[in-house]
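Trainee: Dropping the sequence and predicted coords here.
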Amino acid sequence: MFRYVLIGFLFLLSLTKSNQFVNGVDISMLKQVEENGGLFYEDGVQIDPIQIFKNKGINTARIKIWHAPSLNYNNLESVLDIANRANSVGLDLFLDFHYSDTWADPSSQEKPSAWEDLNFETLCDSVEQYSHHVITKLKNQNTLPKYVQIGNETDCGLLWPDGYICNESDNDSQWSKLRELFIHAIEGVNSALDTQDTLEIIAHVSSGGNWFFSNLLEMGIDIDILSISYYPMWHGTLNDLNNNIDALGNQFQKPILIAETAYPFTLQWNDNTNNILGFESQILEDYEATEEGQFLFLRDLITLVNENDYGLGICYWAPDWISTNQFGSPWENQTLFDFDGELLDAISVFDNSNAEIKSVSNFRLNNIYNYPNPFNPITNLRYDLSEDAFVRITVFDILGNIVRTFPYTNQYSGSKLVQWDARNNQGESVSAGVYIYKIQAGDLSQTKKMILLK
């Protein structure tokens, strides 16, 4: 029995991701920027940003849809137009249903005004019919999405108050309502498809997600991909993100997508609109708010997600929301274009990450062992890096359960040593037995066995 468990576990560790890595950009703001005078350049030559995104390695365009917004942007007509442009250059479409007339996020999930007074049964029918209508329109113009997201940052549900599930509403009745809303939304999407059509359903929260996704999936909601946002000013370090991905992936065994992210190239401003990010305290210690800092952040983020067993990809949010004389932008210092509309170097990180991040040919992860072995209660995990690399170390029990994760860090080349004190992630002492540790550096990894005696 031990032999089969161990073989199965090592096979699990050796699995490679078969999904295409998502190099995405959310271009929902583009039409409004362009129609208010926004122009984009590469080396001083005016360009179509969608075409240049494709040329630089982007493979997916995320587009949000609002039900009946006050302006003619992000409505169905606008989405159909942008979808056509994205499809014409060969980008996959990632449709983001907000089920609102305006921004939907963890603090607000306002119903469309047209649905405000509907009873719950009629609301569910409206969600289904609307979802069906949107997908049908996209399909009829040959721009069927590859991904469809049901709600945006639905940490506490959607279509409040009917689908609100936080605080005093965290009860069976409200979760049942949220289940019905999700089921009708997904049924509306799927009912627009023919037998040969395929797409993947995404659920999205701002961060964390174990509580929300656990309840959602236990109720039988058919979700293909779990997604989170990652903005360092709100969601912490890259190590925090890696732990979040690990926690979701290990619990639910589903791919994890970073549906939104961004980083500043400056803390300065170019218009009279207050920027969302403008203080040193809002950025990561290791990444300055400079063009180089933005490049390094995005490079390391893509590397982290790609090297994680569950990481599916990232979508950079509003890389095109530059400010114009007619249209201010609170996001102008987090775009992938400078204040003159010139393309920034950070876009180049997408060039070679379509399938995987390639390691330098002479990179080696060598001389891996732990001592003492057997041990009680401390052992030293030893390894050599031939070059600088991001390193992740994980300890598993013999059944494949994660026992301890060490911080995911960028380490200099040379001989390295990490101590494990036979405690789990909760600080509790673990029982005697066989444990397996996995050391990942770049796109290389090795697993070894160690024995804890007591």
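Mentor: Looks like it came in fine. Quantities reported herein were computed from a predicted structural model and do not represent experimental measurements.
Trainee: alpha carbons only for contacts and neighbour counts from here, please
Mentor: Will do.
Trainee: what residues are up against residue 305?
Mentor: 242, 311-314 (CA atoms under 8 Å, 6 or more residues apart in numbering).
Trainee: what secondary structure does residue 281 sit in?
Mentor: helix (DSSP: H, G, I helix; E, B strand; the rest coil).
Trainee: now the residue lying closest to it once chain neighbours are set aside: how far from residue 25?
Mentor: Using CA to CA, 6 or more residues apart in numbering and skipping the chain neighbours, the partner closest in space to residue 281 is residue 233 (7.9 Å). Look at residue 233 and residue 25: by CA to CA, to the nearest Å, they are 20 Å apart.
Trainee: for residue 277, same thing?
Mentor: From residue 277 across to residue 25, the span is 19 Å (CA to CA).
Trainee: what's around residue 237, how many residues?
Mentor: Taking other CA atoms under 10 Å as the criterion, the count of residues near residue 237 is 18.
Trainee: Now do the contacts for it.
Mentor: Contacts of residue 237 by CA under 8 Å, 6+ apart are residue 284.
Trainee: Show the contacting residues for the residue nearest to residue 281.
Mentor: 277, 281-284.
Trainee: okay, pairing it with this:
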Amino acid sequence: MRKNLRISGLLILVMLLFSCSNSNEIGETQAVKVPITDDSFIRAADISFLPEIETSGAVLYNSNNQPENMITTLKNAGCNTIRIRLWKNPANGHSGLAEVKALAKRVKQAGMKVWLTVHYSDTWADPAVQNTPEEWKNLSFTDLKTAVANYTSTIITEINPDVIQIGNEINSGLLWPQGHLINQEVQSLSLLATASATIRAKAPDCKIMIHYAGVKASDCNWFFNKIKSVDYDYIGLSYYPIWHGKDVEVVKTAINTLGKTYNKKVIIAETAYPFTLDYNDWTNNIVGLDSQLVSGFPATPDGQKSFLLAIKTLVKESEYGLGFAYWGGEWISFKGNQAANGSTFENQAFYDFNNKALPVLQVFNK
């Protein structure tokens, strides 16, 4: 009897050892097969107005009609990067260094990357205007370069972004008149090079973007050929149908052509589309007519979603596309429905006129 028990015990021990061995092998095999998460495709939203909107007391709601912080809503939707503009000395403090630093901290705490748009101006900078900050307007060119280097160094130290734009939509340069690309080409390139060198020295892992408004091949090529001596990583392009044409396929062509010519990754840095042509305040909207729409994409919640999905798909299908950013998604009519100085983008936001999240946010899924 004791002999049989001894044999049974040995058999049980062997079985247990074999079972443990197999379990380890399976565990090791499963560990090897776990896919590495690749989230390098940029799905970004510019939410620069958010601090001002929150100060106003406006409440935003998620798709379940529950009050929710916009950063949380975007994170849950799949957004992985937040774009924030920075002005030098804005009149009301909004989009200044202190506010942007605080917003960037919240973004990082939420687990998203920070993409900083440095306007090198006290206010809006775009193809039509690139005003030098008041503080710098009487500086010699040598001193202006020093100011740019010092300011850029401060930005990197204080905010430490993952991506940084040297200027915003700098089709004709920045810091006019001294940095005008057509009238003062050498100086314009020198200012860009100064900012780039500062970033490389302070934050070698930070990606540098040069941002151009438009997707027309000849214009884009003229610009990026001009600035080819500048050290940067990403080409950023703005694409709004109202200004840049209604053929969305041009986006893919522009990305592939520029990417191949200049060996850069390309990002649609700004785009947007309406979910309605109605108004929610007394401020004229940028897009408000049927004639401004793209065929196949009506001004409806689903039409807005379909447009952004088309942009995302075109970027993904292109050889050099790295991502996209939606502009004005936060810019609801937060100053009241009778504000004459309210939002010009209320009908292109991520929220309907009751501040409830729209289906367009589904496009941010991975």
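Mentor: Now that the structure is in, tell me what you want to look at. Because the structure is a prediction, the values reported are computed rather than measured.
Trainee: what's the TM-score here?
Mentor: After superposition, the two chains reach a TM-score of 0.85 (TM-score structural alignment, normalised by the length of structure 2), with 319 aligned residues with a CA RMSD of 1.3 Å.
Trainee: can you give me the strands in the stretch 251-366 of structure 2?
Mentor: Per DSSP state E, counting those that start in this stretch, the stretch 251-366 of structure 2 carries strands over the ranges 265-270, 321-326.
Trainee: The ones you listed: which one's closest to residue 89 of structure 2?
Mentor: Nearest to residue 89 of structure 2 among those is strand 265-270; the distance by CA to CA comes to 23.6 Å.
Trainee: State the span of structure 1 onto which that closest one is aligned.
Mentor: Alignment of strand 265-270 of structure 2 against structure 1: residues 255-260, by TM-score structural alignment.
Trainee: Run the chain-centre distance for the matching stretch.
Mentor: 2 Å (CA atoms, centre = their mean, to the nearest Å).
Trainee: what does it contact?
Mentor: Residues outside stretch 255-260 of structure 1 that contact it (CA under 8 Å, 6+ apart) are 26, 204, 224-231, 245, 248-249, 310-317.
Trainee: So which of the residues you listed are in helices?
Mentor: The helices, defined by DSSP state H, take in 245, 248-249 from the contacts of stretch 255-260 of structure 1.
Trainee: sorry, back to before: which contacts among the contacts of residue 233 of structure 1 does structure 2 share?
Mentor: Retained in structure 2 by both residues aligned by TM-score structural alignment, their matches' CA atoms under 8 Å are the following of those: 277, 282-283.
Trainee: Would you mind measuring from whichever residue in structure 1 pairs up with residue 129 of structure 2 to residue 202 of structure 1?
Mentor: Matched to structure 1 by TM-score structural alignment, residue 129 of structure 2 sits across from residue 108. Residue 108 of structure 1 is 20 Å from residue 202 of structure 1, where distance means CA to CA.
Trainee: swap in residue 183 of structure 1?
Mentor: Taken as CA to CA, the span from residue 183 of structure 1 to residue 202 of structure 1 is 13 Å.
Trainee: neighbour-wise, which of these two wins?
Mentor: Shown here are residue 183 of structure 1 and residue 202; by other CA under 10 Å, residue 202 has more neighbours (24 against 18).
Trainee: so what's the equivalent of residue 236 of structure 2 over in structure 1 up against?
Mentor: If you follow residue 236 of structure 2 across to structure 1 using TM-score structural alignment, you land on residue 227. Shown in contact with residue 227 of structure 1 (CA under 8 Å, 6+ apart): 202-205, 256-259.
Trainee: Return the member of the residues you listed nearest to residue 370 of structure 1.
Mentor: Looking across the contacts of residue 227 of structure 1 and measuring by CA to CA, the closest to residue 370 of structure 1 is residue 256, at 31.6 Å.
Trainee: Lovely, talk soon.
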